[in-house]
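*Asks:* Make a model of this:
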Amino acid sequence: MRWLLATTSPHKLAELRAVLGDLAAGWDTIATLDAATAESLVDPVEDADTFEGNAVLKARGYAEQTGRTVVADDSGIEVDAIGGRPGVRSARYSGVRGSRDRVDPANNAKLLDELAGVPLSRRGARYVCVLAVHPAPGSADHAAPGPTTLTVRGELEGRILLPSEAADPARPAAGRGSNGFGYDPLFVLPDGRTAAELEPREKDALSHRGAAARSLLGRLNR
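*Replies:* Modelled structure (predicted):
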C-alpha cells in the first residue's frame, strides 16, 4: 500500500520518517509532499480550534485531492500559565512570516514575554502532536480506518525555561541547545535538559511526535 505523509515542514518530516521508518515495516512506501507534488495541490485551510480538528482537515483534504491514504500532523505547545496558548497557533504565534530562522526566534521571544514574572513552579507546558489518517477514497485496504478519519494523540510534559537558565541570559529567546526547532530550546524536560539538547534518536524516543506515531502503528496493526 502507498501512503502519503503530508507535511510542509522538513523538520517534522525528518522526525516522522525516523520514527515511522522503523515502525512501519509493513508499509511499502511512505511518500511525502515534495515540492513538485505540492505545486499541484491546494493546502487545506487549518481553521479548527483543536489539534485534532486541524489534523483531520489536512488529512481529508489531501486524500480527496490525491486519491491516496494520507497521514497528516498538527502539533504545537500548550503552556498552562497562559491558558494553553499558543496551542494550535504555535507556528504563527508571533505573527511573523517567512523562514524558520525568522519565525522561531520571534515565537520564542513572544512566549517568554507572555511569561515574564511567572515563577518556575507555574511554567508547566506540554508538546502535543495529533496524527490523522484518512483513507484513499473508495479504498478497500484493510489497514485503513474506513471512511472516518482516525486520530491519535501524543504528548510530552515539561516546562518553559526561565530567562536566567538560557545559555546566554542576554538572549533568552535562544534558550539552550542547537538541535531541534521551534520551541525546543525553551522546552525543559524533567531531567533538566531542553528538547534542543537531545540527540535526534533520543528525541524520537521521547517526543510527542514519536508517541503519536507509535500509537498510530499500534492502532493500525490490531
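
*Asks:* C-alpha from now on. contacts and neighbour counts both.
*Replies:* Will do.

*Asks:* what about the strands in the chain?
*Replies:* 2-6, 29-32, 69-79, 124-134, 150-160, 187-188 (DSSP state E).

*Asks:* Can you name every helix or strand that the first one contacts?
*Replies:* Secondary structure elements in contact with strand 2-6, counted by 3 or more Cα pairs under 8 Å, 6 or more residues apart in numbering; DSSP states H and E, are strand 29-32, helix 51-66, strand 69-79.

*Asks:* elements contacting the longest one?
*Replies:* Of the remaining helices and strands, those touching helix 51-66 by 3+ Cα pairs under 8 Å, 6+ apart are strand 2-6, strand 69-79, strand 124-134, strand 150-160.

*Asks:* structure for this one too, so we can compare:
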Amino acid sequence: MSAIGLGSDRLVIASHNPGKVREIAELVEPRGILVESAGEAGIDEPEETGASFAENAALKARNAARQAGVPALADDSGLTVDALGGRPGIHSARWAGPDKDFAAAMERVHRELADAGDWSAAFVCALCVAWPDGAQRVYEGRVTGTIVWPPRGDKGFGYDPIFKADGHDITFGEMEPQAKHAISHRARAFNKLVADLFGDDGA
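*Replies:* Prediction:
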C-alpha cells in the first residue's frame, strides 16, 4: 500500500533523453506502472531556466503533467567537478551541444581540469513527481567519485565513461545496468521517492 500514492497506473517520464528514459523506466515498471516518454506523449520540454537540479526537474515535471493530464516524473541530473567549481553541473547536457556529443563534453572536462590536482567529482540527481493539479514532490540523490581519463566503457550514457564512483574500480560506463542502478545518484533519489510514494525502501 502506498504512503502517498501515485494516483494513476500511468506515468509520463518528462525527458527526450533515451538513456534517462530507459533507466527510469527500468526502476518504475516493476511496480506495474505503464511508462511513456515525453516524446511518445507528444510533450515538448520547457526551457530549463532553474538555478538548480531541483528547480529544473520541477519545471519539466509540472509541464509534462499539465499537458498529459497524468502524473509525470522528471529528472535533472549532471556531473559536478570540484576543481571546476561544480561545473558542468546544471549545464551538463549543454556542454554536449545540440548534437548531444558527450565525447566532446568529456574532452572539455578533461581539458579544463588540465593539471588540477583534485579530480574529485559527483553525479547529482533531482527527481520530481508532479500531478496535473500542480502538486509536486522532489527527491535528490548524490554519488561521489573521481574523474578518470581516458574514458572507459560503452555502457550507460553521458559522462558515465569518465566517472568512477568511490569504492569501485570501474567506471559507470563499464558497469552492467543493474550494478549501476544499485549505487547511482538516480537510484538513490528513486529510493527516496519509493519510500515516500509507496511506503517501502524500493527493494
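
*Asks:* Relative to residue 152 of the first structure, which of the helices and strands packed on strand 2-6 of the first structure is closest?
*Replies:* With Cα to Cα as the measure, helix 51-66 is the member of those nearest residue 152 of the first structure (8.3 Å).

*Asks:* tell me, that closest one lands on which residues of the second structure?
*Replies:* Mapping helix 51-66 of the first structure onto the second structure (TM-score structural alignment) gives residues 53-68.

*Asks:* can you put the helices and strands packed on helix 51-66 of the first structure in JSON lines and add distance to residue 17 of the first structure and mean neighbour count?
*Replies:* As requested, these are exported to JSON lines (distance: least, Cα to Cα, whole Å; neighbours: other Cα atoms under 10 Å):
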{"stretch": "strand 2-6", "distance to residue 17 of the first structure": "9", "mean neighbour count": "21"}
{"stretch": "strand 69-79", "distance to residue 17 of the first structure": "12", "mean neighbour count": "25"}
{"stretch": "strand 124-134", "distance to residue 17 of the first structure": "13", "mean neighbour count": "25"}
{"stretch": "strand 150-160", "distance to residue 17 of the first structure": "16", "mean neighbour count": "21"}
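
*Asks:* now those as a markdown table including distance to residue 21 of the first structure?
*Replies:* Converted to a markdown table, those look like this (distance: least, Cα to Cα, whole Å):
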| stretch | distance to residue 21 of the first structure |
| --- | --- |
| strand 2-6 | 12 |
| strand 69-79 | 14 |
| strand 124-134 | 15 |
| strand 150-160 | 18 |
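
*Asks:* To residue 109 of the first structure, which of the ones you listed lies closest?
*Replies:* Of all those, strand 150-160 comes closest under Cα to Cα, at 11.9 Å.

*Asks:* Would you check the span in the second structure matched by the closest one?
*Replies:* Aligning strand 150-160 of the first structure against the second structure (TM-score structural alignment) gives residues 137-147.

*Asks:* so how far is the matching stretch from its chain's centroid?
*Replies:* From the chain centre to the centre of stretch 137-147 of the second structure is a distance of 9 Å (Cα atoms, centre = their mean, to the nearest Å).

*Asks:* Equivalent analysis for stretch 75-86 of the second structure, please.
*Replies:* That offset, for stretch 75-86 of the second structure, works out to 12 Å (Cα atoms, centre = their mean).

*Asks:* what do you get for stretch 112-121 of the first structure?
*Replies:* Taking mean C-alpha positions (Cα atoms, centre = their mean), stretch 112-121 of the first structure and its chain are 24 Å apart.

*Asks:* And for stretch 94-114 of the second structure?
*Replies:* For stretch 94-114 of the second structure, the distance to the chain centre is 18 Å (Cα atoms, centre = their mean).

*Asks:* buried ones in that stretch?
*Replies:* Neighbour counts using 16 or more other Cα atoms under 10 Å place 95, 96, 102, 105, 106, 107, 109, 110, 113 of stretch 94-114 of the second structure among the buried residues.

*Asks:* Can you give me the end-to-end span of that stretch?
*Replies:* Stretch 94-114 of the second structure has an end-to-end distance of 21 Å (criterion: Cα to Cα, to the nearest Å).

*Asks:* need the contact list for residue 155 of the first structure.
*Replies:* 126, 127, 128, 129, 207, 208, 209, 211, 212 (Cα atoms under 8 Å, 6 or more residues apart in numbering).

*Asks:* what's the counterpart of the first one in the second structure?
*Replies:* Residue 126 of the first structure maps onto residue 122 of the second structure when the alignment is built from TM-score structural alignment.

*Asks:* coming back round to it: for the strands of the first structure, give me CSV that also has distance to residue 176 of the first structure.
*Replies:* Below are the strands of the first structure laid out as CSV (distance: least, Cα to Cα, whole Å):
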stretch, distance to residue 176 of the first structure
strand 2-6, 30
strand 29-32, 31
strand 69-79, 17
strand 124-134, 17
strand 150-160, 11
strand 187-188, 9
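
*Asks:* separation between residue 143 of the second structure and residue 85 of the second structure?
*Replies:* 17 Å.
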